[in-house]
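In: Structural data only, the sequence is not supplied:
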């Protein structure tokens, strides 16, 4: 059977998108190839025509999953600069709604512990997201945030969200988020104080 031009690329893209959702929702080790292909609306037998292994799929799926999650939420931070923009990232990342949205959220907290037990290609993909987010945090602070401080803020956000999702008590989870938000913002004390804007006020009430 002949397929139209681009059919294989479109099918591959469907598998990658499905994998990003399934791996975040179920966990990489718990999610089998059958589950990913079912999510994509495809039969499991066709998987190896596109990827040599599940690990290769994870390595490719991480970046699109981060982009799909809108991390950071650039469209929501339009017009913000410097410390205001960095605080906006912290608020959005450590928000209760992000805690609840494992499937559609950032892949870093959802998959960090499992990526730590994988091989080089997967870790390289994960690292690229970490480096990109830290660089964007640093750049948006107009040069007043060091690379190391940006990495520390990102690690606090990722780790805090992961811990908040892992406790049974919802109120405790939200306390963890709030505490991490406060600590992350406290690390911005060397940056000029932000001016309160309509976008900032909306962000503070939309958690």
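Out: Yep, that arrived. These figures come from a predicted structure and were not determined experimentally.
In: going forward, measure contacts between C-alpha atoms and count neighbours the same way
Out: Noted.
In: Look at residue 104 and tell me its secondary structure.
Out: Following DSSP: H, G, I helix; E, B strand; the rest coil, the label given to residue 104 is coil.
In: try this one next to it:
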């Protein structure tokens, strides 16, 4: 299922950053997610921003798989190395990253795109 694959890819990326960067993983992941990853084509981009709208219109089985995948991601972040985050903080972080990525990919003005990404990175790191 595309939902499982897409969210699994994100989970694997989070696990990789946690393993490679330890306590400093979160800020490095934010910089990567809203920086280098934004330069990739949609076929290689994180599926979360693009899947969300489609899943909202999908059947219950797909929506359940999406919720399970998101919950696994939130748990991985909340229990990761470094400063502990509450589940509320993690949900906010995931929402900021996903929303900013979707908006930045939707605009054509590079200045506006960079403004969105910079503001989101600052907000994500402050959570």
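Out: Nice, thanks for sending it over. Here the structure is a predicted model, which means the values were calculated and not measured.
In: Any idea what the TM-score is?
Out: Here the TM-score for the pair of chains, by TM-score structural alignment, normalised by the length of structure 2, is 0.84; 127 aligned residues with a Cα RMSD of 2.2 Å.
In: Name the nearest residue to the corresponding residue of structure 1 for residue 106 of structure 2, sequence neighbours excluded.
Out: Here residue 106 of structure 2 is matched to residue 166 in structure 1, going by TM-score structural alignment. Residue nearest to residue 166 of structure 1 in three dimensions, not counting chain neighbours: residue 173, with 7.9 Å by Cα to Cα, 6 or more residues apart in numbering.
In: isn't residue 83 of structure 1 right next to residue 141, touching?
Out: Yes: with contact defined as Cα atoms under 8 Å, residue 83 of structure 1 reaches residue 141; the gap is 5.8 Å.
In: What is the burial count for the residue nearest to residue 166 of structure 1?
Out: By other Cα atoms under 10 Å, 21 other residues sit near residue 173 of structure 1.
In: That one against residue 165, yeah?
Out: Yes: using Cα under 8 Å, residue 173 of structure 1 is in contact with residue 165, at 6.5 Å.
In: for the residue mapped onto residue 84 of structure 2 from structure 1, helix, strand, or coil?
Out: By TM-score structural alignment, residue 84 of structure 2 lines up with residue 144 in structure 1. Secondary structure assignment for residue 144 of structure 1 (three-state DSSP): coil.
In: what lines up against residue 25 of structure 2 once you look at structure 1?
Out: Residue 25 of structure 2 maps onto residue 85 in structure 1, with residues paired by TM-score structural alignment.
In: show me what contacts its match?
Out: Contacts for residue 85 of structure 1 (Cα atoms under 8 Å, 6 or more residues apart in numbering) come out as 77, 140, 141.
In: ok, for the first one, nearest residue in space, not its chain neighbours?
Out: It stands for residue 77 of structure 1. Counting by Cα to Cα, 6+ apart, the residue nearest residue 77 of structure 1 is residue 85, at 6.4 Å.
In: Now do the one you found against residue 166 of structure 1, distance only.
Out: Look at residue 85 of structure 1 and residue 166 of structure 1: by Cα to Cα, to the nearest Å, they are 28 Å apart.
In: and residue 7 of structure 1, what is it in contact with?
Out: Applying Cα under 8 Å, 6+ apart to residue 7 of structure 1 gives no contacts.
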